[in-house]
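Asker: Quick one: sequence and predicted model below, then my questions.
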Amino acid sequence: MRLVVVSAGLSVPSSTRLLADRLAAATAGRAPAEVQVVEVRDLAVEIAHTFTNGFPGRKLAAAFEAVAAADGLIVVTPVFSASYSGLFKSFFDALSVTDENALAGKPVLIGATGGTARHSLVLDHALRPLFAHLKAVVVPTGVYAASEDWGAGGLDGRIERAAGELAGLMAGLSTAPEPAGAGAEGADAVVPFEERLAALRPAG
C-alpha cells in the first residue's frame, strides 16, 4: 500500500513535519505501507505558476500523481489566523485544478499544529469541511498538537487512535472485491466510497 504525507510546515525543523512523521509511523506500523512525504514549502513557486499558466511544474506534477495514487493520505498544516495556512490550501486548490476527483473516496487523516490549544477547532471548522468538499473520506479522529502537547501522553493516544482508523480504512479498501463492471473500460472510473464499504460487509 502507498501512504502519502502532505506537510505544510514552513520552518526547519518543523513541528508540523514532526507531527506528520509520527502519524505516518503509527499508521505504517498498523498497515505496512510505502511512505512518501510531500513538503509543500518546496513546491510554493510551482503552485503559484499553476494558477497563472494552468499546468503544474515537474515536481508539483509528481506530488499530485503521488497523492492521487495513494491508498491513504495524511495532511498536516500549521494554524494561521485560526485556519489552515494559505500555502496548504493552495496546494489542494492547484490539485483540484488539474484533477477535481483526485481525492474522491480516498481515506484522509487530518492534523494541525499551533501555539495554543485554543486553535484545536481548526480541525472541524476548516480542515474537515475542506476535505469533505474534495470528496475524501476523513477519519473520525483528527490530531491537533499545541506547543504544550509535545511529550504529553494525550497526544500519543490521539495519534494512535487516528492512525488505527486510517490504517483500517486503507487495509479494508485494498482488499475490497473489484466492483461489478470494472475492467479495461472502467479501470479509471471513480468508485464511490459507499460502494467500496458495502463490498466489505458480509452478505445477509
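Answerer: Received it, and whenever you're ready, just let me know what you need. Quantities reported herein were computed from a predicted structural model and do not represent experimental measurements. Numbering: from 1, shown residues only.
Asker: hey, let's count contacts and neighbours off CA atoms from now on
Answerer: Noted.
Asker: my guess is E178 is in a helix, correct?
Answerer: No: using DSSP: H, G, I helix; E, B strand; the rest coil, the assignment for E178 is coil, not a helix.
Asker: check contacts around it.
Answerer: Neighbour list for E178: empty [criterion: CA atoms under 8 Å, 6 or more residues apart in numbering].
Asker: what separates it from G153, distance-wise?
Answerer: For E178, the distance to G153 (CA to CA, to the nearest Å) stands at 41 Å.
Asker: helix or strand for A94, which one?
Answerer: Take DSSP states H and E as the rule and A94 turns out to sit in helix 86-98.
Asker: in that helix, what's buried?
Answerer: L87, F88, K89, S90, F91, F92, D93, A94, L95, T98 (16 or more other CA atoms under 10 Å).
Asker: Included below, for side-by-side comparison, is a second structure:
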Amino acid sequence: MTGTTAVKRIVVISSGLSTPSSTRQLADRLAADAASILRERGVEVEVQTFELRDLAHDITNNLLLGFAPPKLEAALEAVASADGLIAVSPIFTTSYAGLFKSFIDVIDTQALTDLPVLLGATGGTPRHSLAIDYAMRPLFTYLHAIPVTTGVYAATSDWGDGGDGVRSLPDRIFRGAKEFADLVERTDRSGLVNDPFALDRSGGHLIGGLAGE
C-alpha cells in the first residue's frame, strides 16, 4: 500500500462553457469518488480543479504567441506534476470541445507521459457516448498518457435514475474512479523531468505559425 506520507495530486480539467455546467458536475463527481477511494486506502490526496473557460483568452494568446500568462502557467505546471488527471469535455459535433483541444495543444508534449487519465464527457444525447473512445482516448494515448479502461459519458437523461436495466451513472462514475484510483496509487512520476520552456514546434509558431506547423 502507498504510504500516507506520499501525497497524490489529482488535477481536474473541465471544459464546460455554461454556468452551472453538467461537465463540471461530472468532473467533480469523478474526482470525489477517486479521492474517497484513495483516502479509504490511507492515501493522502490533493485535488485541484481548473475551469478551462476561465483560461480561454490565455490559451488563445499562448497558441498565438507561445507565452503562458500566470494563470495558465499554473494550470500547465499542475498537470505536469500531477499523479493523475481527470479530463472532462462536452461533446460538440461528435467530438470534444475546441477549448479542450486547445488546452491540450499548449501542454508540453512530455508532460502527460505515464500519467493516469480518467476521461469523461457530457452531451445531450447518448448517441455521442462513443466519442470518448474514438476521439478523446486516441488523443491521450498519442501523448503517452495512460487512459483508464472505463470512460464516463453522461447524457442529459443519465442524470435521472438510469432505468431500463442500464448501469446507472453513479455506478459508471464509481467504476471509472476505482480504475483511476488503482493506477494513481501505484504510479510514480517523480523521476519525470518536464521542461516548461522546451519547444516542439518551429520558431514560426511563435509569430502566428508563419513557418511550418
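Answerer: Thanks, I have the structure now. What you are looking at is a predicted structure, and each value in this text was computed from that prediction instead of being measured.
Asker: returning to what we had before: enumerate residues external to the helix holding A94 of structure 1 that contact any of its residues.
Answerer: Outside helix 86-98 of structure 1, the residues touching it (CA under 8 Å, 6+ apart) are 8, 40-41, 44, 47, 50-51, 54-56, 64, 77, 102.
Asker: hmm, 6 Å instead?
Answerer: Residues outside helix 86-98 of structure 1 that contact it (CA atoms under 6 Å, 6 or more residues apart in numbering) are A8.
Asker: Can you check which part of structure 2 the helix or strand that it is followed by sits on?
Answerer: Next along the chain after helix 86-98 of structure 1, taking DSSP H and E as the criterion, comes strand 107-114. Using TM-score structural alignment, strand 107-114 of structure 1 lines up with residues 116-123 of structure 2.
Asker: and the matching stretch, how far from structure 1 on average?
Answerer: Superposing on structure 1 places stretch 116-123 of structure 2 at an average distance of 0.2 Å from its equivalents, by mean CA distance after the TM-score superposition for structure 1.
Asker: just checking, what's the longest helix in structure 1?
Answerer: helix 153-174 (DSSP state H).
Asker: quick one, that one and strand 107-114 angle?
Answerer: When axes from the mean of the first three to the mean of the last three CA atoms, to 10 degrees is applied, the directions of helix 153-174 of structure 1 and strand 107-114 differ by 160 degrees.
Asker: Okay, helices next: where are they in structure 1?
Answerer: With DSSP H as the criterion, structure 1 has helices spanning 15-30, 44-53, 58-69, 86-98, 122, 128-133, 153-174, 193-200.
Asker: Would you format those as JSON lines with distance to Y144 of structure 1 included?
Answerer: Formatted as JSON lines, the helices of structure 1 follow (distance: least, CA to CA, whole Å):
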{"stretch": "helix 15-30", "distance to Y144 of structure 1": "9"}
{"stretch": "helix 44-53", "distance to Y144 of structure 1": "24"}
{"stretch": "helix 58-69", "distance to Y144 of structure 1": "22"}
{"stretch": "helix 86-98", "distance to Y144 of structure 1": "16"}
{"stretch": "helix 122", "distance to Y144 of structure 1": "8"}
{"stretch": "helix 128-133", "distance to Y144 of structure 1": "13"}
{"stretch": "helix 153-174", "distance to Y144 of structure 1": "8"}
{"stretch": "helix 193-200", "distance to Y144 of structure 1": "26"}
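Asker: do you know which of those helices lies nearest G115 of structure 1?
Answerer: Smallest distance to G115 of structure 1 across these (CA to CA): 10.2 Å, for helix 15-30.
Asker: which residue packs closest to the counterpart of F174 of structure 2 in structure 1, ignoring adjacent ones?
Answerer: In structure 1, the residue matched to F174 of structure 2 (TM-score structural alignment) is E160. Leaving aside its sequence neighbours, E160 of structure 1 sits nearest to A26 (CA to CA, 6 or more residues apart in numbering; 6.2 Å).
Asker: Aligned to that neighbour, what sits in structure 2?
Answerer: Using TM-score structural alignment, A26 of structure 1 sits opposite D33 in structure 2.
Asker: And for A162 of structure 1, the neighbour number?
Answerer: A count of nearby residues for A162 of structure 1, using other CA atoms under 10 Å, gives 22.
Asker: again, but for the one 4 residues further on
Answerer: By the measure other CA under 10 Å, the count of residues near L166 of structure 1 is 31.
Asker: and what of S85 of structure 1?
Answerer: Using other CA under 10 Å, S85 of structure 1 is surrounded by 17 other residues.
Asker: What is the equivalent residue in structure 2 for it?
Answerer: Under the alignment (TM-score structural alignment), S85 of structure 1 maps onto A97 of structure 2.
Asker: if we can go back for a sec, now for the longest helix of structure 1, which elements pack on it?
Answerer: helix 15-30 (3 or more CA pairs under 6 Å, 6 or more residues apart in numbering; DSSP states H and E).
Asker: Check which residues of the helix it packs on are buried.
Answerer: Residues of helix 15-30 of structure 1 classed as buried by neighbour count (16+ other CA under 10 Å): 15-17, 19-21, 23-28, 30.
Asker: which one of those sits closest to L60 of structure 1?
Answerer: Closest approach between those and L60 of structure 1, by CA to CA: R17, at 18.6 Å.
Asker: how near is the residue in structure 2 that the closest one lines up against to A80 of structure 2?
Answerer: R17 of structure 1 maps onto R24 in structure 2, with residues paired by TM-score structural alignment. Going from R24 of structure 2 to A80 of structure 2 by CA to CA gives 21 Å.
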